[in-house]
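Asks: Here is a sequence together with a model predicted from it:
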Amino acid sequence: MGAVRKADFYFGSMLSCLINNGLAPAIIEPGDSRRIYKLTTDNGDYQLYAKYLSSPLRRQKKDAQLWQFIFSPDEVKYIRNYQENGQKLYFVLICGREKLQDSEIAILSLDEAKDCLDVDYERESYRITIKWEKGIHGLKAYGTGRADILNGKDNTIRISRDILSYF
């Protein structure tokens, strides 16, 4: 039996959450910073592109937390060129906290991830930021291709916490 790595805890929490909701994913591409899983439900076949962060960014505010997921140009190329071929791609971003039971899981569709990343523009790095705000139901997403505030108004993508609504 090998040593247990930190990534195993975070990806394991995602798998546990999916299984507890009646879903049974299978890993098809393991990795340290990301993993790709296959999921089949009565509603179709899916691929889950999973990434994790063990803690939010350090911030002054106690009523909001941010997680910045960095995507390399190679990862963005994979996203840009992804062909669904009957399998929808979703991004599962695991947002860890010091108290692990308070961690969050954000799920974005391929189109939402492309919007946040602005995959059609070449740059050295890309990011998707997940935002938690006290008193707000759900999470928010934005990134290098989508500002959080536009013309003084909230421009984020709202993300449901109901995992089953995606599959």
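Replies: Thanks, I have it. Numbers count the residues shown, from 1 in each chain.

Asks: C-alpha from now on. contacts and neighbour counts both.
Replies: Will do.

Asks: Can you give the distance of whatever helix or strand residue 75 lives in from its chain's centre?
Replies: If you go by DSSP states H and E, residue 75 is part of helix 73-81. Put simply, helix 73-81 sits 15 Å off its chain's centre (C-alpha atoms, centre = their mean, to the nearest Å).

Asks: Use this one as the comparison:
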Amino acid sequence: MNITREDFYCGAFLSYLLNNGIVPALFDERVDINRKIYDFTTDKGDFRVYVKCSESPSSESDSRGSSIWNFPFTKSQIDEIKTLKTNSRNLYFVFVCGRHALNKSKIAVIPHNVIYQCIDINRPDKYKGQSVKIRLIKGHWDFDVYGTARADKINNIDNTIKVRVNNIDELFRKEQSEKIS
């Protein structure tokens, strides 16, 4: 079996879960080894995550202290996303925002309803590229999320969707039991 770069970045997400006390009780078998879609269960519920990776920011601004990662979606990936909707699992998109210094990489966990505002899964001309962009500004608590179907600015006013940088802990971490005194 050949190991791809995507395997390493997906491994970063899975390692983060395990190393931070987020212990999935069950992983469902992947039907297609090339898909980066994982089904798992924790004490917080049943989850399906679609993982995409970018090795480095597509744009950086030292003066603003910001980095932007671009995550393109192919026609077949958009078609696949249409089939991901599920009633029994909470659906999230996980974007591994890589850096050359790997320990500076970030993981953005974005709810599906935010992604559906950033790309148009029902776009008539599905052969035109679509993408999600994740911006992180130094010192901010949130990722700025936008994409093909949602501009980052309208009339020079911020139009991005804010998603908490550390929401991965809130979403998946095991509930702490209260100590009885």
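Replies: Thanks, I have the structure now. Just so it is clear, the model here is predicted, and its values are computed rather than measured.

Asks: Which stretch of structure 2 is the following helix or strand past the helix holding residue 75 of structure 1 matched to in the alignment?
Replies: Per DSSP H and E, the first helix or strand lying C-terminal to helix 73-81 of structure 1 is strand 87-95. With TM-score structural alignment applied, strand 87-95 of structure 1 matches the range 89-97 in structure 2.

Asks: would you list every one of the strands in structure 2?
Replies: Assigned strands in structure 2, in chain order: 26-27, 37-42, 45-54, 59-61, 66-73, 90-97, 106-111, 130-137, 142-147, 153-154, 157-158, 161-164 (criterion: DSSP state E).

Asks: Relative to residue 5 of structure 2, which of those strands is closest?
Replies: Evaluated over the strands of structure 2, closeness to residue 5 of structure 2 peaks at strand 45-54, with 8.8 Å, by C-alpha to C-alpha.

Asks: Using neighbour counts, pick out the buried residues of that closest one.
Replies: Within strand 45-54 of structure 2, the residues that qualify as buried are 46, 47, 48, 49, 50, 51, 52, 53, 54, counting by 16 or more other C-alpha atoms under 10 Å.

Asks: show me the contacts for the spatially most central residue of structure 2.
Replies: Most central residue of structure 2, judged by C-alpha distance to the mean C-alpha position with C-alpha atoms, centre = their mean, is residue 94 at 2.1 Å. With contact taken as C-alpha atoms under 8 Å, 6 or more residues apart in numbering, residue 94 of structure 2 is in contact with 13, 49, 50, 51, 52, 107, 108, 109, 110.
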